[in-house]
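Visitor: Let me see the structure of the following:
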Amino acid sequence: MRVLFLDTFSGISGNMLLGLLIDLGADQQYILSELNKLNIGEYKIIIERVNKLGIDSTYVDVQCKEFDEQHSHEHGLVGTLIHKLQNILGKPTTGHVHSHGGVTHSHGPEAQRNLDSIMEIINNSELAATIKFQAEKVFTELAKAEAKVHGKSIQEVHFHEVGAVDTIIDIVGCLLALENLKVEKIMANRLQTGRGFVKCAHGLMPIPAPATAELIKNIPNYAGEIDKELVTPTGAALLKVLVTEYQPDVASLEWERIGYGAGTWDLSIPNVVRGYLGEKSMLQESALPTVGDLLVIQTNIDDMNPEYYEYILNKLLENGCQDVWLTAIIMKKNRPANVLNILCQQNLFDKIVAIVLRETTSIGLRYYPVQRVVAEREIQAVVLKSGSVVAVKCAYFQGELINRAPEYESCLEVAKRESRPLKDIYQEALECLK
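Guide: Next up, the predicted model:
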């Protein structure tokens, strides 16, 4: 299995990750050729070697015609992105092709602000179904974060960053690069966010910016000592969707390639994201991968309105719990009751206990540490006869495919959109895998 480990000691943004993947050997011409399938306005891509405090790295910059080409691509500045949008959004561009440094770029209709418009651009392209599917997941996470911050639905959100041409290029470009490198699993260490304040449309905001904070709330992170915004919403959304495992470091692992993707800042530390690329067989993993640092938290409840359970279970999952479930029991005096069971990381203990005690009628809990054996998991995208894309979860143990199942929410969305029975969507998705 091809594995990528991300060392985010200086934060991450979309263009930093794309630069890293190119530095690790992703085919530039393939990526640019695939990006030409998007009609997202006039732009040019700069890919160059830069030096960050002695580290040779790859820097990627996306510039748009209406935007001052001498202005640096400062992903960390929300104010800059807003300035870009004022110049980009809502202004039609003429369709033609130009070249920068031997790289050709295509142009087309104007950029849009909402999630549906962005996905219409991507879905109407000739990109592979897997790229479209992953792009939708990343943009949806961005939309959900913005919606949560502004108190709106994801379709009502007017994005500050998501509608920008450079963000679409960064996200789709990263997905294309990962595909080109044949990366099957992504791991990462603790994320440095930076500290202080950043200027945006609403004034000064604390770092991490509100949307970024929402996206990384279940990702191990720390502020560090750098007074800059080191993590952008795009970088955070890519981490949330793509990274499946976090561990402290790679000291005990062996890798075949190491690369660096540069950011815009000149800091007291190198403003780069470092990546290690290798095969799973090189990672010295045991045959039975054990995941520790987990707790099971339980409480018996016999006096609560059962209508509350759906809300409480959803809230626990939204706050980072791995799993939540109910077990029916009979308590003393033959009272029917439920055990509320929660599986979560140990660092979430205080937050989860507070939610249970405030949101339920429980006045006490019990907990104990557990370990678990986890099969490798992979999400595959399959295209139905209608053209709709469905996610299928595949599980592997010791390299063998042991199970696969269509994802319920993905199938439900297609069933509603096409007015078809849910079971038919499930069956067709499985048949597409044969």
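
Visitor: CA only for contacts and neighbour counts going forward, please
Guide: OK.

Visitor: what sits up against the host helix or strand of residue 205?
Guide: Element membership of residue 205, judged by DSSP states H and E, is strand 203-206. By C-alpha atoms under 8 Å, 6 or more residues apart in numbering, the surrounding residues in contact with strand 203-206 are 195, 196, 197, 198, 199.

Visitor: redo that, cut-off 6 Å
Guide: Strand 203-206 has contacts (C-alpha atoms under 6 Å, 6 or more residues apart in numbering) with 196, 197, 198.

Visitor: now, which of those residues lie within strands?
Guide: Members of these lying in strands (criterion: DSSP state E): 197, 198.

Visitor: Would you map the helices across the stretch 51-200 of the chain?
Guide: 78-88, 115-123, 129-150, 165-180 (DSSP state H, counting those that start in this stretch).

Visitor: ok now the strand holding residue 205, how far from the chain's centre?
Guide: Relative to its parent chain, strand 203-206 has a centroid offset of 24 Å by C-alpha atoms, centre = their mean, to the nearest Å.

Visitor: now swap in stretch 250-262 and tell me
Guide: Mean-position distance between stretch 250-262 and its chain equals 21 Å (C-alpha atoms, centre = their mean).

Visitor: Assign the nearest residue to residue 13 once chain neighbours are set aside to helix, strand or coil.
Guide: Distance criterion C-alpha to C-alpha, 6 or more residues apart in numbering; nearest residue to residue 13, sequence neighbours excluded, is residue 235 at 3.9 Å. Using DSSP: H, G, I helix; E, B strand; the rest coil, the structure places residue 235 in helix.

Visitor: next one: the one 4 residues further on
Guide: When states are read from three-state DSSP, the local structure at residue 239 comes out as helix.

Visitor: how many other residues sit next to it?
Guide: Look at residue 239: counted by other C-alpha atoms under 10 Å, it has 24 neighbours.

Visitor: swap in residue 199?
Guide: 15.

Visitor: And it, how far from residue 4?
Guide: Going from residue 199 to residue 4 by C-alpha to C-alpha, to the nearest Å gives 33 Å.

Visitor: Count residues in the vicinity of the closest residue to residue 52 other than its chain neighbours, would you?
Guide: Nearest-residue entry for residue 52: residue 270, 5.2 Å, with adjacent residues in sequence omitted and distances by C-alpha to C-alpha, 6+ apart. Residues near residue 270, counting by other C-alpha under 10 Å, number 17.

Visitor: just the one 3 residues further on next, same as before
Guide: Neighbour count of residue 273, defined by other C-alpha under 10 Å: 23.

Visitor: secondary structure element for it?
Guide: Taking DSSP H and E as the definition, residue 273 sits inside strand 272-279.

Visitor: One more sequence to fold, the one below, so I can look at both together:
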Amino acid sequence: MKILYFDCFSGISGDMVIGALIDAGGDSDNLVQELKKLNIKNEYELKFDKVIKNGITSTKFDVLLTHEKHEEGHEDNHKHDHDLEEHEHHDHRSYKDIVKLIKAAEFSEEVQSTAINIFKRIGVAEGKIHGVPLDEVHFHEVGAVDSIIDIVGTAILLNQLNIKMIKSSPIPVGSGKIHIDHGVYPVPAPATLEILRGIPIAKSDLSGELATPTGAAIAGELATEFCTIPAMTVESIGYGAGTKSFPNHPNVLRVIIGE
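Guide: Okay, the predicted model is just below:
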């Protein structure tokens, strides 16, 4: 049975998951083709690069939003912060809209249910924090096109790699403070912490947000156990690069795939 282990020694985010799965042998051309089924391809471009993070060659995956170019004139209203660029200026989509989008795409049953379950986990957490029913949850940070791509893309790649079971290390969340839509919050952000309820969190002295809501939801929804590396014969290893850089710590997610 094919098993995948998320080794989150430097946290986990949606783009790190995609980068690591591609690095471990996922087919990026097939991913690009499959994602076209969502019918939002005029909203984004995808970029895959090889980068070196503290000596480790890894795959960096980026979603470039095409309409950001038209929005530069409206930037003055925002506190512009490089770390916030993914959080700020995308159209808001509700949980209902996102489910409709995924169902209309005619993915395989497995891909569809994986993607919807991950989104539901985020939606339930956001709804609880903001006090609104699931169907009315509007995804500010997560409704962004990049998170739709990250979550649906993860489902596509796991299916393509024929992964039957997923386990994960405990999740380090980082420390310090973060700027989000609603102001300055301690790390982990409220949604991330709610998503990780019932899941082992690892201590980390690194300053910054190591686990994003998308990353937390992927691990939280898909991993059957949070443990050290399980017994397996290792077949492939992938490293997905994050956006941050730390002096003595590679900001990568490692995935280990084996039988």
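
Visitor: rewinding a little: over which residues of structure 2 does the strand holding residue 205 of structure 1 lie when aligned?
Guide: Mapped onto structure 2 using TM-score structural alignment, strand 203-206 of structure 1 spans residues 183-186.

Visitor: Buried residues in the helix or strand just after the strand holding residue 273 of structure 1, which are they?
Guide: Downstream of strand 272-279 of structure 1, the first helix or strand assigned by DSSP H and E is strand 290-301. For strand 290-301 of structure 1, a neighbour-count test (16 or more other C-alpha atoms under 10 Å) marks 294, 295, 296, 297, 298, 299, 300, 301 as buried.

Visitor: Take the residues you listed and write them to JSON lines, including distance to residue 143 of structure 1.
Guide: Listed next are the buried residues of strand 290-301 of structure 1 as JSON lines, based on distance: C-alpha to C-alpha, whole Å:
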{"residue": "294", "distance to residue 143 of structure 1": "30"}
{"residue": "295", "distance to residue 143 of structure 1": "31"}
{"residue": "296", "distance to residue 143 of structure 1": "32"}
{"residue": "297", "distance to residue 143 of structure 1": "31"}
{"residue": "298", "distance to residue 143 of structure 1": "33"}
{"residue": "299", "distance to residue 143 of structure 1": "35"}
{"residue": "300", "distance to residue 143 of structure 1": "37"}
{"residue": "301", "distance to residue 143 of structure 1": "36"}
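
Visitor: biggest separation within those residues, which pair?
Guide: Spatial extent of those (C-alpha to C-alpha) is set by the pair 294 and 301 at 22.7 Å.

Visitor: Remind me which helix or strand residue 266 of structure 1 belongs to.
Guide: Counting by DSSP H and E, there is no helix or strand that carries residue 266 of structure 1.

Visitor: In structure 2, what residue corresponds to it?
Guide: Under the alignment (TM-score structural alignment), residue 266 of structure 1 pairs with residue 245 in structure 2.

Visitor: List the contacts of its match.
Guide: Contacts of residue 245 of structure 2 (C-alpha under 6 Å, 6+ apart): residue 251.

Visitor: Identify the residue of structure 2 aligned to residue 80 of structure 1.
Guide: Aligning on TM-score structural alignment places residue 80 of structure 1 opposite residue 85 in structure 2.

Visitor: between the helices of the stretch 51-200 of structure 1, which one is nearest to residue 378 of structure 1?
Guide: With C-alpha to C-alpha, the closest approach to residue 378 of structure 1 among the helices of the stretch 51-200 of structure 1 belongs to helix 129-150: 12.2 Å.

Visitor: quick one: contacts of the closest one?
Guide: 153, 154, 157, 211, 214, 237, 381.

Visitor: Contact partners for the fourth one?
Guide: It stands for residue 211 of structure 1. 145, 146.

Visitor: at 7 Å what do you get?
Guide: Each residue near residue 211 of structure 1 by C-alpha atoms under 7 Å, 6 or more residues apart in numbering is listed here: 145, 146, 149, 233.

Visitor: Drop anything exposed from those residues.
Guide: Judged by 16+ other C-alpha under 10 Å, buried ones among those: 145, 146, 233.

Visitor: Now do the second one against residue 158 of structure 1, distance only.
Guide: With the distance defined as C-alpha to C-alpha, residue 146 of structure 1 ends up 8 Å from residue 158 of structure 1.

Visitor: For residue 65 of structure 2, grab the count of nearby residues.
Guide: Residue 65 of structure 2 has 18 nearby residues by other C-alpha under 10 Å.

Visitor: ok, it to residue 14 of structure 2 distance?
Guide: For residue 65 of structure 2, the distance to residue 14 of structure 2 (C-alpha to C-alpha) stands at 16 Å.

Visitor: now swap in residue 127 of structure 2 and tell me
Guide: Using C-alpha to C-alpha, we find residue 127 of structure 2 at a distance of 20 Å from residue 14 of structure 2.

Visitor: Tell me which of these two has more neighbours.
Guide: Set residue 127 of structure 2 next to residue 14 and count neighbours by other C-alpha under 10 Å: residue 14 wins out with 28 against 19.

Visitor: just checking, what residue in structure 2 corresponds to the residue nearest to residue 13 of structure 1?
Guide: Here residue 235 of structure 1 is matched to residue 215 in structure 2, going by TM-score structural alignment.

Visitor: ditto for residue 256 of structure 1
Guide: Using TM-score structural alignment, residue 256 of structure 1 lines up with residue 235 in structure 2.

Visitor: what residues does stretch 331-351 of structure 1 touch?
Guide: Residues from elsewhere that reach stretch 331-351 of structure 1 (C-alpha under 7 Å, 6+ apart): 293-302, 321-330.

Visitor: related to what we said a few turns ago, quick check: of the contacts of strand 203-206 of structure 1, which has the highest neighbour count?
Guide: Greatest neighbour count in these, by other C-alpha under 10 Å, goes to residue 198: 19 neighbours.

Visitor: quick one, what contacts it?
Guide: 204, 205, 206, 207, 229.

Visitor: Repeat the analysis, applying 10 Å as the threshold.
Guide: With contact set as C-alpha atoms under 10 Å, 6 or more residues apart in numbering, residue 198 of structure 1 has these partners: 76-79, 204-209, 227-229.

Visitor: Is it possible to mark the buried ones in these?
Guide: Applying 16+ other C-alpha under 10 Å to the contacts of residue 198 of structure 1, the neighbour count classes 76, 77, 78, 79, 207, 208, 209, 228, 229 as buried.

Visitor: Surely the fifth one touches residue 214?
Guide: This points to residue 207 of structure 1. No. Taking contacts as C-alpha atoms under 10 Å, residue 207 of structure 1 lies outside contact range of residue 214: 11.7 Å.
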